[in-house]
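> Fold the following and give me the result.
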Amino acid sequence: MEVLSYMRLFVEVARMKNFRRAAEALEMPSSTLSRQIAQLEKTIGLRLLHRSTRKVELTEAGEVYFKRCQSIVEEAQIAHESLLDVAERPTGTLRVSMPVDLATDYLAPILADFSVAYPLIAFEFDLTPRRIDLQSEPFDLAIRMGPPPTAPSTLVARRIAVLQRYLYAAPAYLKKAPPLTHASDLSQHVLCIGKGATKPGGVFRFFDRGGKMVEVASATRFVMNSVGLSRALAKQGVGIAALDTELARDDVAAGRLIHVLPEWGLKPIEVHAITDTRFLPARTRLFIDFVKARLS
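Modelled structure (predicted):
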């Protein structure tokens, strides 16, 4: 058991490449962590880490040991978590990174329900679009919109939702705008659509329900990375936004937005839960399954 404990400490240092950050994650003094890693090296008779004042690097032996230890430690953690599964009392802190629009517009009620279902789990949410490093930063998972990441190869992406995107505009905008009967007419309209929806040169691709595609060139004035801002601008009569049906439902019911060109929309957006391992603690696995079931 002592060796397994040492392995766990070594894996955290190897992941963080920093004794101070690893000690913070493990909630122990840096001096104690350093001393126990030194004891591990003494026990196996090999130097595992190159230490300097700025960083920690794995030795050749350390690289080999880390690859083996990581899976062993994860399996041991899963075995421990499985006991909590049996008792249906998963605990611990779940750390999730996700875009602010997705969190506030889609996930807020789901998070509330999950917290009620699993009252012993605490939460830390980082609402940011930045690309986090799941191996060195203390997150259990990241939820991202768009294609799954291709690097590093160790990441595991699980698709949890597909969000359809249709076109919505305010009645005030439509009264003063040119006629709108086909997707090709959108070239004469103001589009409030997020980044990633255009090809170089401001060309948008719209698809009908049968999969037919039309490319529309538009010198749109508003390009953003926020669905919430896109919806807000559309409600102000600035232009046409591309929104998921659920996201637009209340505004349509209240008459603030109208679904235009109902047969046309942008390519759906995939939502993925991304982790750095397939071996997930009970709280992480339950959270992913819960969110997937609700979003689908």
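
> Going by C-alpha atoms from here, please, whenever you check contacts or count neighbours.
Will do.

> quick one: the residue nearest the centre of the chain and Leu46, what's the gap?
Centroid-nearest residue in the chain: Ile143, 1.5 Å away (criterion: C-alpha atoms, centre = their mean). Distance of Ile143 to Leu46, computed by C-alpha to C-alpha, to the nearest Å: 39 Å.

> Check for me that Phe206 belongs to a strand.
Yes. Under DSSP: H, G, I helix; E, B strand; the rest coil, Phe206 falls within a strand.

> surely Thr181 meets Leu261?
Yes. Using C-alpha atoms under 8 Å, Thr181 is in contact with Leu261, at 6.8 Å.

> quick one: which of those two has more around it?
Comparing Thr181 with Leu261 by other C-alpha atoms under 10 Å, the one with more neighbours is Leu261, at 16 against 10.

> is it true that the more buried one touches Arg165?
No. Contact criterion C-alpha under 8 Å: Leu261 and Arg165 do not qualify, at 11.8 Å.

> just the strands in the stretch 1-150 of the chain please.
49-51, 56-58, 92-98, 121-127, 141-145 (DSSP state E, counting those that start in this stretch).

> any chance of those in TSV, plus distance to Lys176?
Listed next are the strands of the stretch 1-150 of the chain as TSV, based on distance: least, C-alpha to C-alpha, whole Å:
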stretch	distance to Lys176
strand 49-51	68
strand 56-58	63
strand 92-98	38
strand 121-127	37
strand 141-145	34
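
> Another sequence for comparison is provided below:
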Amino acid sequence: MDVLAAMGVFVKVVDLKSFSLAAAELGVSSSSVSKQISQLEQHVGARLLQRTTRRLFVTEVGEAYYEKCQNILAEVEEAESLVSQLQGEPRGILKITCNMTFGQMQLSKAIPEYMRLHPDVKVDVTLDDRAPDLIRDGFDMAIRIADPHLPDSSLVAREISKIPMYICATPQYLEEHGTPESPAALVDHNCLIFVHAANANQWSLFKAGEQSTVQVSGDMRANNSLVVRESALQHRGIANLADFVIERFATSGDLVRVFPSYQPERLSIFAVYPDRKYISPKVSSFISFFQQWLADHQLQNLWADG
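Next up is the predicted model:
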């Protein structure tokens, strides 16, 4: 029996609380997982898991052993990362999670360029506006906009760029409902809200060094900014959207800036990754690449700031 491999299987079973889910994640059969757990329990001479037809429980011994296995597997990964780092070339599978719309419209364009530069790296991308547990879910890194959500002190969040957010609407909406003369006047308008944004219903603008923040509301809330954008394009209300989301419609004039004399709020883009002594070349190289890619592809003069 490969004890290290069995430890990895055991940790995966505990993380997912399921033999079948662990088997699917590892690409093996459930019977293989069960066999490795049984062999591991025989090896250590203790019951690690209690199984019923409906649930799986970790024993007291299993809990203590699980923590040790996590530490051992992390040390092994660090050792392999160090070797890879000394070899100098990024390689292996890079697992990334990212905000949905940003991933569709920005990250998706950058990844093929990165892979052309690093042919030994395979990329596995998951798009989700909810912040996952990087360690539990096996991600190497996350790209998050605004609040990086770091409930785990073992994570690092590195700011790699900023995104301006523009309060905008169609000319037809403003003609029918009037253009608000100040941010405070937004309370009298139908504001379309992207619920996963860090500034979901508190929109901020800046002028002469002063910040104006307004609590907004409206008849439509969505967990995807493209849905919000479409509702704005249908003259339903005022939206607060990232520059890359509205670029085409700002250029065509379908959307106009509501407060041209104010500077927009800028949200941060973070690269989030486990705080390890040795960062793998695939992670460090992608962060450096993507930071430069964002700088090279930053939108210029979408609307001149006030």
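
> Let me see the TM-score of these two.
The pair, once superposed, lands on a TM-score of 0.77 when counted by TM-score structural alignment, normalised by the length of structure 1; 290 aligned residues with a C-alpha RMSD of 3.5 Å.

> among the strands of the stretch 1-150 of structure 1, which is nearest Cys69 of structure 1?
strand 56-58 (13.3 Å; C-alpha to C-alpha).

> Gly211 of structure 1: what secondary structure?
coil.

> hang on, the earlier thing: can you say which of the strands of the stretch 1-150 of structure 1 is packed in most?
strand 141-145 (a mean of 23; mean count of other C-alpha atoms under 10 Å).

> Hey, what's the angle from the helix or strand just after that strand to strand 141-145? Just curious.
For strand 141-145 of structure 1, the succeeding helix or strand toward the C-terminus, using DSSP states H and E, is strand 156-169. Relative orientation of strand 156-169 of structure 1 versus strand 141-145 (axes from the mean of the first three to the mean of the last three C-alpha atoms, to 10 degrees): 40 degrees.

> by contact count, what packs against strand 156-169 of structure 1?
For strand 156-169 of structure 1, the elements it packs on are helix 227-235, strand 240-243, helix 245-253, strand 258-275, helix 282-295, judged by 3 or more C-alpha pairs under 8 Å, 6 or more residues apart in numbering; DSSP states H and E.

> Return the mean post-superposition distance for the very next helix or strand once past it against structure 2.
Following strand 156-169 of structure 1 in sequence order, the next helix or strand is helix 171-176 (DSSP H and E). Here the mean offset of helix 171-176 of structure 1 against structure 2 after fitting is 3.3 Å, by mean C-alpha distance after the TM-score superposition for structure 1.

> And the contacts of helix 171-176 of structure 1?
Gly237, Val238, Gly239, Gly255, Arg256, Leu257, Ile258 (C-alpha atoms under 8 Å, 6 or more residues apart in numbering).

> In this structure Arg257 of structure 2 contacts Thr179, no?
No. At 10.1 Å, Arg257 of structure 2 does not count as touching Thr179 under the criterion of C-alpha under 8 Å.

> So between these two, which is more surrounded?
Between Arg257 of structure 2 and Thr179, counting by other C-alpha under 10 Å, Arg257 is the more crowded of the two (21 against 16).

> Leaving out the residues flanking it, which one is nearest to the more buried one?
Nearest residue to Arg257 of structure 2, sequence neighbours excluded (C-alpha to C-alpha, 6 or more residues apart in numbering): Cys168, at 4.6 Å.

> next one: Tyr106 of structure 1
Leu247 (7.6 Å).

> any idea how far Arg54 of structure 1 is from the one you found?
Distance from Leu247 of structure 1 to Arg54 of structure 1, by C-alpha to C-alpha: 47 Å.

> between those two, which one's more packed in?
Higher neighbour count among Leu247 of structure 1 and Arg54: Leu247, with 16 against 7, using other C-alpha under 10 Å.

> For the more buried one, give its distance to Ala161 of structure 1.
In terms of C-alpha to C-alpha, Leu247 of structure 1 sits 14 Å off from Ala161 of structure 1.

> Repeat that for Phe287 of structure 1.
In terms of C-alpha to C-alpha, Phe287 of structure 1 sits 14 Å off from Ala161 of structure 1.

> Can you give me the neighbour number for the residue nearest to Arg257 of structure 2?
A count of neighbours around Cys168 of structure 2, defined by other C-alpha under 10 Å, yields 25.

> For it, what is the corresponding residue in structure 1?
Aligned counterpart of Cys168 of structure 2 in structure 1: Tyr168 (TM-score structural alignment).

> and what of Val258 of structure 2?
Checking TM-score structural alignment: Val258 of structure 2 goes with Val260.

> Leu26 of structure 2 too?
Using TM-score structural alignment, Leu26 of structure 2 pairs with Leu26 in structure 1.

> Tell me how far its match lies from Ala170 of structure 1.
For Leu26 of structure 1 relative to Ala170 of structure 1 (C-alpha to C-alpha), the value is 52 Å.

> And the residue nearest to Tyr106 of structure 1, how far from Gly146 of structure 1?
Distance from Leu247 of structure 1 to Gly146 of structure 1, by C-alpha to C-alpha: 17 Å.

> Excluding covalently adjacent residues, which one is nearest to Ser32 of structure 2?
Ser32 of structure 2 sits nearest to Ala23 (C-alpha to C-alpha, 6+ apart), 7.8 Å away.

> Can you report how many residues neighbour that neighbour?
As a burial measure, Ala23 of structure 2 scores 19 neighbours (other C-alpha under 10 Å).

> any idea how far it lies from Met1 of structure 2?
Distance from Ala23 of structure 2 to Met1 of structure 2, counting by C-alpha to C-alpha: 18 Å.
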